[in-house]
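Asker: Pasting the sequence and the predicted model now:
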Amino acid sequence: MTTETRHDEVRRWLAGVGTIAAAVNAPVELPALLDLIARTACELTGYEAAGVLLADDAEHALVISGAHGLTTEYVARVNAEHTIELGSGPLSSGPSSRAFRTAEPVAISDLAADPSFDPWAGLAREHGYRAIVAVPLLVGSRPAGTVNCYRTGVHHFGPDEIDLLKTLANQAGIALETARLRDRERRTIDDLEQLNQSLTAQHRLLEQAEQIHRELTAVALRAGGVQAVADALARLLARPVLVADPAGQPLANAQHRGVLLDPAPIATAGDTAEEATSPLRDSTTGELMTAPVVLGDELVARLWIAGRVSGLGPLDRRAVEHAAVVCGLELLRQRTALEVEWRLRGDVLSDLLGGGDSAGLGARAESLGHDLTRPHSVLVVKADRPGGQVQQGAGPSDVRRLLGIAQVTADGSGPRPLVTSWGDYVVVLWPEGRPGPRAADAAEAIRQAAQRALGGGTASAVVGRCCIALSDYASAFRIARGALELAQLRGRTNRTSTVPDLGVYGLLLQLEDPRELVRFADGVLAPLHHYDERKDLSLVATLRTYLEQGMSTSRTAAALFVHPNTVGLRLRRIEELIGVRLADPGALLHVKAAFMAEDVTGSAWGSSSPAPDGGPLPGAARASASGVDRARGERGRKT
């Protein structure tokens, strides 16, 4: 070979190596670089095909990752069906595997004559390949893969030829290492950029979280009230916010850009038991979302926010949760203040019903904002119990809810009504003779609101008489309370009543001294009570049911779940014991009046309540009250 020819050869190889170096500096993506190495190998050596094989991450196999001249089918089938393995087995003895393990070139002049190539011989023959040389591709003195060159005819690879291929492979190794470093650097830069963006976003989130904490904490510290909580949340979310009690009555309404939420659909939106304390969720009432405000296990309010939950970011949701907590604290603060005020009013009512010092009572009531010198009607409200079980006390939460409802109703009126509780009863002294709702309207408003607030329960209300003097309140309260108990006992629940609505019962309740009623009831019914106690029978309950069923033996038997003959026998025993014939209209009226007297004395004073003069009821009254209890218990068992 002439000197000029050698110089041309050197320049050609240098140009090929330079092309690879330029591609690395460009930079070029790794698959394109590997294809370029394979093409350069073919161009510099005149081989028909070349491939660059790289070890997988676990170094279990070699994969053709770049190629020139090799068909797509050949590359796919080698990689998928005839994988070049680096461990042990029939697919790990080929030239590529040996070149990788020994870091030395492996050449096969005739593929058909070398058994180590048998797994790939058929595939190579289909595509016309007859000779191969595999040169290790070193990266930092460690094999990373091989450069394979193919000839379509039998070919002997000489030492000079292999040395040139090793030089090309070494340059390719440098290019591969540089490309990998560049890829790692690019990934590192991308990771750093993402981290920087994440840190920036987190910084913004921390600033927003600090703003949420600062604004809502400031509301809590200055005791700004529920309205201040709603205003702060509306600013943070840039949305209107409404706070409503469990019955749907607004407690606060905060606008955004002049827009306020309409409380009307909220007041009619009922929650199921599961939804009542569920987390932030979309409401079925228009484009609204709602979140509970809970104290302990009690739902005390709900936040209503314009929009849907999907439109809130994580911090917005945190703001809603934080606002619900602060709102609960504000309501707890208000409740504590109200409970202290209710307790003070309860002391006034207790002394008022007990006939305390008039001058002192008036001054104490005036200090609480109530003028007892003007006429007041007595309203009594109580939660209904299932099946008319009036002897069971209402739950503390029911009384508290009813107190809150009555207070909201009273707050819109002036002069200020006195709202407090007396045991299981909510008592309202409603001022008369001034503009605004009448006592009956106020009682009905409280009852209707209770139906929404008691979680499916109901309440009954009675409007008592109007009191002019302080001495009128004890009897007015007693009569109204007895009327309410009688209404609940007779199943007339979830309604607002007045004493005249009870007819004869109302008249009997207004008797100041129950002793005559007790004596009359005992004179008629005591033999039946004593007989029931000795024999453990139900003559009183049978007689009461017989009267309630229109003197029908069959209906009485069905109501008591006994045979009609049993009812007939009991009625004859009753007639013998009390000395009357139930078929006699006069005697029947006598018995009915005794039952009514017994109901009145048991409901108006009860077995442990004091008589109007402050002393205990006589033994006859206690017996008649216990008789009412037994009758109620018997009817509870029959149902």
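Answerer: Looks like it arrived, so ask away.
Asker: okay, CA-based contacts and neighbour counts for the rest of this
Answerer: Noted.
Asker: Return the distance of stretch 308-322 from the chain's centre.
Answerer: 14 Å (CA atoms, centre = their mean, to the nearest Å).
Asker: So for it, first residue to last residue, what's the gap.
Answerer: 18 Å (CA to CA, to the nearest Å).
Asker: And the contacts of it?
Answerer: Residues lying outside stretch 308-322 but in contact with it, judged by CA atoms under 8 Å, 6 or more residues apart in numbering, are 205, 208-209, 212-213, 216, 233, 236-237, 280-282, 287-289, 291.
Asker: putting a second one here so we can go through both:
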Amino acid sequence: MDLLLDDASIDELEAHRLAFPGPDAHAALRLRALLDQRRQRSTELAALNDIAVRLTTARDDRVLLQEVVDQARRLLGVDLAYMGSVYDDEFVIEVTSGALTPNLIGIRLAQDEGLVGVIVRGASPSWTPDYQSEPAFRHITGADSAARSENMRGLLGVPLKVGDRVIGALFACKRQERDFADSEIALLSALAAHAAIAIENVRAIERLEVVNAELSARTAELEQTLQWDRTLTQVVLRGGGVGRLVREVATLSGRPAFFLTDASSVPESLEERVVPVEILFGQCRDGADIVADDFVIAHRVAAAGEFLGVLISVGPDDQQTRLLLDRAVPAIALSLAEERAAAEAARRAQDAFLVDLLSHPASTTDDERRQLRLAGLSPGASYCIAVAQGMVSRTEIGRSEFPVGTVVAEHGSRVLVAVPAQESAVVRPMFTTGATVGISEPARGAVALAAAYREAQQTVDVLITLGRDGEVSSARGLGIYRILLSHMAREHLDELTEEQLGPLMAEQSKRGVPLLESLSVYLAHGRHHSATAASLGVHVNTLYQRLDAIDRLIGSQWRDPDKALDLQVLMRLRRSADLLGK
């Protein structure tokens, strides 16, 4: 007991027992062994606590793994320790301590191979006294080659678990055959448990840092986007227009920017890149939102499905510039919409001023000059008023080559054109749209222009009534049909019709027999009875009866060629007048 009190080693106590056998010597030896075990356990616990503290302060995944294997090797007194992580279906060895070669690091093992497979699949410790001759698991060439290079024999492995999930495994190895005691398994398992939590914490922190970095980047991007939006919105609110917006885009991006409405408007500064720019423009026009090559980024500008143009940024393709173009495009579309709305409002106002001038001419000189000025006309100039009807718009009319000072307006389904001219014949060739157009003679002043407008309207009405669609004519070009433009002439036409054809119209109204139509068709067919009967859809005898009735009512003198021609012209004019209306 004195030796025990003097802290004699177990070897000294064993020698004393052999020299002086007895119960006290045996008791002292057992007590020494128990004290050594408790001292070892105390040392291990202290080491585990120390490791736990250090693991909680580790922030680098690789440093943390290295700390774990170094401590495992020291605490278990083994030759080699290594650890790896589970990635999907593989186990990858990542760090070693005490390795003779670097061959172990980076080895990938399937989860059904070697001792690793037993540990990962079973989620529990496992060991073998001699790895190289162990028949209990499948050996593979790569792992066995590394094991031989390290002369692995006794091998203990424990899983690194977080909850029910195995995230890796920790191994302790001797280069001689060796069994592992339960206390060693428990010690390595405790170390693995600390390591698993620490590793998961580090990885969680790393994931959090990645998320924070992404969030910071997105926040910075959002702040940048908001700043761009504020800048571009201010330009729009101040009425800066598309040109100012494009210059702002160039300033914000630090690179040239252009807005193109068609492929032919490529600026001179892009002369060397005309073909690529035209290709990118075509792709945007065909529906692509944003396209780029090595030196140009092109972004489609559209509103309500309508293609408006392409915003071009000159320089390498990058996400920052793409984002800026994304923010600029709505502002440009809005500015274009505002410009269009303003232009449309101005156009409608001028249309209204011209229609007001031509429909309600002022009665005083001052009011007349104001009306002319608002309508865009010069008080001292003469104008031919043209009225166009048909499948035509002011845009199509505007493409024609009219002289400076021409004013175009829309009024209902018709387009009005006031052309500075001294002769209507000069104006006629200017209309090439295929519309039906009536042109007045030159007029000056509000009252005269209003009369010219009525003349042009009546002319186009007559052309349409006569079926002369697509024709361009002045009143003089109507020939005998010009009579239809005069109210007095039309009254005289009524009197003449009653005088010459009154009895026929009365009989027709009384009996319901189309005598006027029969006479008109008969004369139109050159007095051929069979052709006339066929055209009317009656028997030739019926036609003879109708002609006899006409002779009886207005006399047979209508058969005279000159008289027949007069009646034919009269009926045609009467029919046209009826179509025009009283």
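Answerer: That came in fine, so what should we check first? Not measured: the values here are computed from a predicted model.
Asker: returning to what we had before: return the subset of the contacts of stretch 308-322 of the first structure lying in strands.
Answerer: The strands in this structure, assigned by DSSP state E, contain R281, D282, L288, M289, A291 from the contacts of stretch 308-322 of the first structure.
Asker: so which of these is the most crowded?
Answerer: With neighbours defined as other CA atoms under 10 Å, the most crowded of these is A291; it has 25 neighbours.
Asker: For V69 of the second structure, give me its contacts.
Answerer: V69 of the second structure touches A81, Y82, M83, V95, T96, S97, L170, counting by CA under 8 Å, 6+ apart.
Asker: Go through the residues you listed and say which is closest to S313 of the second structure.
Answerer: Sorting those by distance to S313 of the second structure puts V95 at the head of the list, at 50.1 Å, by CA to CA.
Asker: which secondary structure element contains that closest one?
Answerer: strand 90-97 (DSSP states H and E).
Asker: packing partners for that strand?
Answerer: Strand 90-97 of the second structure sits against helix 61-76, strand 80-87, strand 108-110, with contacts defined as 3 or more CA pairs under 8 Å, 6 or more residues apart in numbering; DSSP states H and E.
Asker: okay, those in CSV with distance to H529 of the second structure next?
Answerer: What follows is these, written out as CSV (distance: least, CA to CA, whole Å):
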stretch, distance to H529 of the second structure
helix 61-76, 114
strand 80-87, 105
strand 108-110, 108
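Asker: ranking the ones you listed by burial, who's on top?
Answerer: Greatest average neighbour count among those goes to strand 80-87 (a mean of 23), per mean count of other CA atoms under 10 Å.
Asker: tell me the angle that one makes with helix 61-76.
Answerer: Following axes from the mean of the first three to the mean of the last three CA atoms, to 10 degrees, one obtains 140 degrees for the angle between strand 80-87 of the second structure and helix 61-76.
Asker: excluding its backbone neighbours, what's nearest the aligned partner of T225 of the second structure in the first structure?
Answerer: Alignment note (TM-score structural alignment): T225 of the second structure maps to L205 of the first structure. Nearest in space to L205 of the first structure, with sequence neighbours left out and distances taken as CA to CA, 6 or more residues apart in numbering, is L315 at 7.2 Å.
Asker: which element follows the helix or strand hosting that neighbour toward the C-terminus?
Answerer: In this structure, L315 of the first structure is located in helix 314-353 according to DSSP H and E. Later in the chain than helix 314-353 of the first structure, the nearest helix or strand by DSSP H and E is helix 358-367.
Asker: Tell me the helix or strand right after that following helix.
Answerer: Using DSSP H and E, the next helix or strand after helix 358-367 of the first structure towards the C-terminus is strand 376-383.
Asker: That next one maps to which residues in the second structure?
Answerer: Strand 376-383 of the first structure falls opposite residues 383-390 of the second structure when the two are matched by TM-score structural alignment.
Asker: sorry, back to before: for the helices and strands packed on strand 90-97 of the second structure, which one sits closest to M430 of the second structure?
Answerer: Taking CA to CA as the criterion, strand 80-87 is the member of these that comes nearest to M430 of the second structure, at 80.6 Å.
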